[in-house]
Structures are given as C-alpha cells and as structure tokens.
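K.L.:
compute the structure for the input listed below.
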Amino acid sequence: MFSQIAYEWPQFATYYNLIFLAKAAGTTLALSALGVILGSLLGLVLAVTRATRSPWLAPLRIIAFAFTEIFRRVPFLVTLMLAFFVFQMFLADTSLFLVAAVTTTLIAAAYLSEIIRGGLNSVHLNQWEAAVAMNFTLLQTIRLVILPQAWRIILPPAFGFFVLFIKDTALASQIGVVELTFAGKVLNNKGFSPTLAFGAILVIYFMISYPLARLGAALEANLASSRHHRP
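P.N.:
Just a heads-up that it's a prediction; the model follows:
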C-alpha cells in the first residue's frame, strides 16, 4: 500500500490537482459557513417565535415547532434529494451549489434553533419578568436583556455543531456539488488509488476541523456559565 502511494504521489501532487482540492475545500467551507450563518439567523427567528406567548401567534409557533421537528428528524440526504427535485421541477437552471446551500441552511436552522432556544431558556425567569415590568417588547427583551446573557451558553454548542456540520456537507456530493468528497471520487476515477485519493481528503478534513474543534474547546472553557468556572 505505502509503495503504491509513493509511486503515485508525484503524479498526484501536481499543481492542477492541488488547486482542484483547494477549490473543493473552499466549497466545503462555503457550504458549511453559509449553512451556519444563515441557519443561525433563521434559527434565532424560530427560537424567538417559539418563545412568544400571545394566542394570536399560536399558528406561527406551530409552524416553527413543525419546521424544527421535521428537519431535525428527516435525514440530511433525504432533505437534499427533495430540495434537488423541487428545484429541478420549478427552477431547473439553479446551480447545484445553491440547492446544497438552501438544504444546509434549512438543516442548520432546525438544529441551531434548539441550541438558541436552550440558551434563551437558560436565562432566569426573573430577567424576563423584569423586562415585562419595564414595558419592553419581546424583541427588546431578547435583544437587550436575554441574548447578552444567553450567548455564552449558546456559542460553545453552536460552534461544536459547526465543526460537525462540515462533515455533513459531504452529502452534497450526491447531487454533483464539487466539494471534498466529490473531489476524492474524481481523483479516484482518474486512476489514483482509493487509499491515496480519499486519504488526502481525510487529511484535508482533519486540517479544517481540528483547529476549529480546538477553538471551540477554548470558547467553551472561556464562555461557559459560571457554574463551570474554576474558583
């Protein structure tokens, strides 16, 4: 095995192959980042919607709950395929990257909404009641009172989700998005051994995820709630 890798390496480590892998890694990072950034915004809306108490907003709370539960329970690949066929039916010229980006956003929003909701709920009820006593609206309460306290709870698990989500974007290769896993298939089809082609993909995934995981651990150590802090 190692002799075969050594034999293939000069042909594998060419300028064009390295550029191809770098672009695929960029696509993986772009999908992950778009999914988490847009998913965080949509997840915040879902979490705030579910935090409302007005009877008039009950239909929106039901929709937010249904959205969260459906996209958390349905496998990523099933959602991706459904999105792909829906876009093919109504917007056939849509790029595959956009289809994957929409899917990752929906999935990320469902998971991140639960993380955000947990953070909002971690703030003591007295803080909510004090905001009501000061005649704050719900949005003012969330923005000025709750989020400044909840973000320390929200950020570490949200960051951990981002690291895990990078690996989930590999499923975008199933519809032809040229990300890292798809790049491994292409290099394997060009005649390079699976060990070399996918071994290189493994190394790149590690190089991306490990520093992020260490950064997430540092955030968790510095931003965790006071009950986890050392005296």
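
K.L.:
hey, let's count contacts and neighbours off CA atoms from now on
P.N.:
Will do.

K.L.:
tell me the contacts of A170?
P.N.:
Contacts for A170 (CA atoms under 8 Å, 6 or more residues apart in numbering) come out as T28, E179, L180, T181, F182.

K.L.:
distance of the first one from I37?
P.N.:
Distance from T28 to I37, counting by CA to CA, to the nearest Å: 14 Å.

K.L.:
more neighbours: the two, which one.
P.N.:
Set side by side, T28 and I37 show unequal neighbour counts under other CA atoms under 10 Å, the larger going to T28 at 24 against 15.

K.L.:
pretty sure the more buried one sits against T181.
P.N.:
No - if you go by CA atoms under 8 Å, T28 and T181 don't touch, sitting 9.1 Å apart.

K.L.:
in helices, which of the contacts of A170 appear?
P.N.:
When helices are assigned by DSSP state H, the members of those inside them are T28, L180, T181, F182.

K.L.:
please provide the structure for the following sequence as well, for comparison with the first:
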Amino acid sequence: MIQFSNYDIISNLLYATQWTILLSIAAFIGGTSVALLLTAARLTRNTVVQKCVRLYVELFQGTPLLMQMFLCFFGLSMLGYEISAWSAAILSLTLFTSAFLVEIWRGCIDTLPKGQWEASRCLGLSFLHTLRHIILPQAIRVAVAPTVGFSVQVIKGTALASIIGFVELTKVGTMLNNATFEPFKVFALVALIYFMLCYPLSLYSKYLEKKFHVSR
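P.N.:
So this is what the prediction gives:
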C-alpha cells in the first residue's frame, strides 16, 4: 500500500479542484449562452419554435445528467465522432444547465405585468426593442439571484464527470481512496471542498435576493 501523508492528500485534492472549477465555469458560460437563445425563441409567437424549445427543456430536465454524459461520451463515439471526456462533460453540462435556466428565466419574465408588452406594442416598439429596453432590465433583477443559486447545482453536477473518466475532484478522491484505503478521511475532505465552493454562492444568492427585493 502506498503511503500518503495528509499533505499529499490535500494537495492532490486541491489540484483537482481547479479542474472542477474550470469545468463549472465552462459549463455555466455555455449554458447561459444557449439559454439566452432559447429564452428569446420561446418568447416569439411562432408556435413551432415554442414547442421545439419546450421539447428541449423537457428532454434534458426529464433525463438524468449521468445518462446525458454517457450519451455524449459513448454515443458520439459510436457515431464516429471521437470526443474527449472534457468535451463530453462540457457538452452534457451545457445542455443540462441551459434547460433549467430557460425555465428559471421564463418564470422571471412571466412575473412582469402583461400590460407592459401591450403598452410597448401600442407605442410601436418592435419585439426586440421591447425585450431589450423594457422587459430584460426588469427580468434581470428578478433572475440574477436564482441564476447564481443554480450555479451550485452545476458545481455539484461536475462530480458525475468522473464516471466518464474526466479527472476532477471526485475522481481524484476515488483514486486516493483506492490507494490509501481511508475512505472517511478522503471523502470527508472532498465533501468539505465542495461545501467551500458551494456555500459562498448560496449566501451570495440570498444576498442578491434581498438586495433586489425579489421577495417583495
């Protein structure tokens, strides 16, 4: 059995943490970019486009993230598209994140009075001008807190990337456990690092909610 000191265990876990953070950032940026396009598409009057977006949301919300990672990693390879574990993890987390953000943002937009859309049409404003100058500035204030709160789910979701071979915090924790046979110590440290990543975001989300008076 290989001997690992506490310093070795912690240093390896902290090194792996940077990959968890990078994966979370990449997935969140990708998810918000896709969600912006889908939210705009869902607000149009085209029923076909609305149904396509609704189907997209139901598909990726209704299937486990782990299955989505398997399909992205193994499924694309079977179709002849070689994809790395890093790319498959980003792709699956982007699809997962965007599906939930679309619903979060749609709910925030729906909280705004319908009369604002009607007043904008009466003033002759186009759909894009109404969205840009009237709806979005108000919806952003409502949406920013739950969006930051959902980023916690993205960070925790990166743990599933270890299943397809991507070496991040959970994967390194498993490897260290297999080498040291000290599961309680190793996974307690892994849990502590996840907590240190997620808890500040949860607090910041509550702070933003109070700041923008969302509860009112």
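
K.L.:
before we move on, the earlier item: any chance of CSV for the contacts of A170 of structure 1, columns distance to G119 of structure 1?
P.N.:
Shown next, in CSV, are these (distance: CA to CA, whole Å):
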residue, distance to G119 of structure 1
T28, 28
E179, 33
L180, 33
T181, 34
F182, 36
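
K.L.:
only the buried subset of those, as a PyMOL command please.
P.N.:
With 16 or more other CA atoms under 10 Å as the criterion, this PyMOL line picks the buried residues out of these:
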select buried, resi 28+179+180+181+182
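
K.L.:
helices along structure 1, start to end?
P.N.:
2-12, 15-51, 58-73, 76-90, 96-122, 125-133, 138-140, 147-168, 180-189, 194-223.

K.L.:
the fourth one versus helix 96-122: what angle between them?
P.N.:
It refers to helix 76-90 of structure 1. Inter-element angle recorded for helix 76-90 of structure 1 and helix 96-122: 130 degrees (by axes from the mean of the first three to the mean of the last three CA atoms, to 10 degrees).

K.L.:
show me what K156 of structure 2 aligns to in structure 1.
P.N.:
In structure 1, K156 of structure 2 lines up with K167, judged by TM-score structural alignment.

K.L.:
burial count for that match?
P.N.:
Other residues near K167 of structure 1 come to 15 when the count uses other CA under 10 Å.

K.L.:
contacting residues for it?
P.N.:
Each residue near K167 of structure 1 by CA under 8 Å, 6+ apart is listed here: Y205.

K.L.:
quick one: it from T103 of structure 1, how far?
P.N.:
The spacing between K167 of structure 1 and T103 of structure 1, counted by CA to CA, is 14 Å.

K.L.:
ditto for M207 of structure 1
P.N.:
Counting by CA to CA, the separation of M207 of structure 1 from T103 of structure 1 is 25 Å.

K.L.:
comparing those two, which residue is more hemmed in?
P.N.:
Neighbour comparison, M207 of structure 1 and T103: the larger count goes to T103, with 26 against 11 (by other CA under 10 Å).

K.L.:
which residue in structure 2 aligns with the more buried one?
P.N.:
With TM-score structural alignment as the criterion, T103 of structure 1 pairs with S92.

K.L.:
before we move on, what about T52 of structure 1?
P.N.:
Applying TM-score structural alignment, one finds that T52 of structure 1 aligns to T44 in structure 2.

K.L.:
give me the neighbour count for T169 of structure 1.
P.N.:
T169 of structure 1: 26 surrounding residues under other CA under 10 Å.

K.L.:
let me fix that, I meant to ask about F4 of structure 2.
P.N.:
Applying other CA under 10 Å, we find 12 residues neighbouring F4 of structure 2.

K.L.:
for it, what are its contacts?
P.N.:
Residues touching F4 of structure 2, when contacts are defined by CA under 8 Å, 6+ apart, comprise T180.

K.L.:
tell me how far it lies from T170 of structure 2.
P.N.:
Relative to T170 of structure 2, F4 of structure 2 is positioned 18 Å away (criterion: CA to CA).

K.L.:
let me see the residues that make contact with stretch 19-39 of structure 1.
P.N.:
The contact list for stretch 19-39 of structure 1, computed with CA under 8 Å, 6+ apart, reads 97, 100-110, 112, 162, 165-166, 169-170, 178-180, 183, 204.

K.L.:
list the buried residues for stretch 3-16 of structure 1?
P.N.:
The neighbour-count criterion (16+ other CA under 10 Å) identifies I5, F12 as the buried residues of stretch 3-16 of structure 1.

K.L.:
now do that stretch: distance to the chain's middle.
P.N.:
Going by CA atoms, centre = their mean, to the nearest Å, the spacing between the C-alpha centre of stretch 3-16 of structure 1 and its chain's C-alpha centre is 33 Å.

K.L.:
ok, the match of T52 of structure 1 to V53 of structure 2 distance?
P.N.:
Computed as CA to CA, the T44 of structure 2 to V53 of structure 2 distance reads 11 Å.

K.L.:
likewise Q138 of structure 2?
P.N.:
23 Å.
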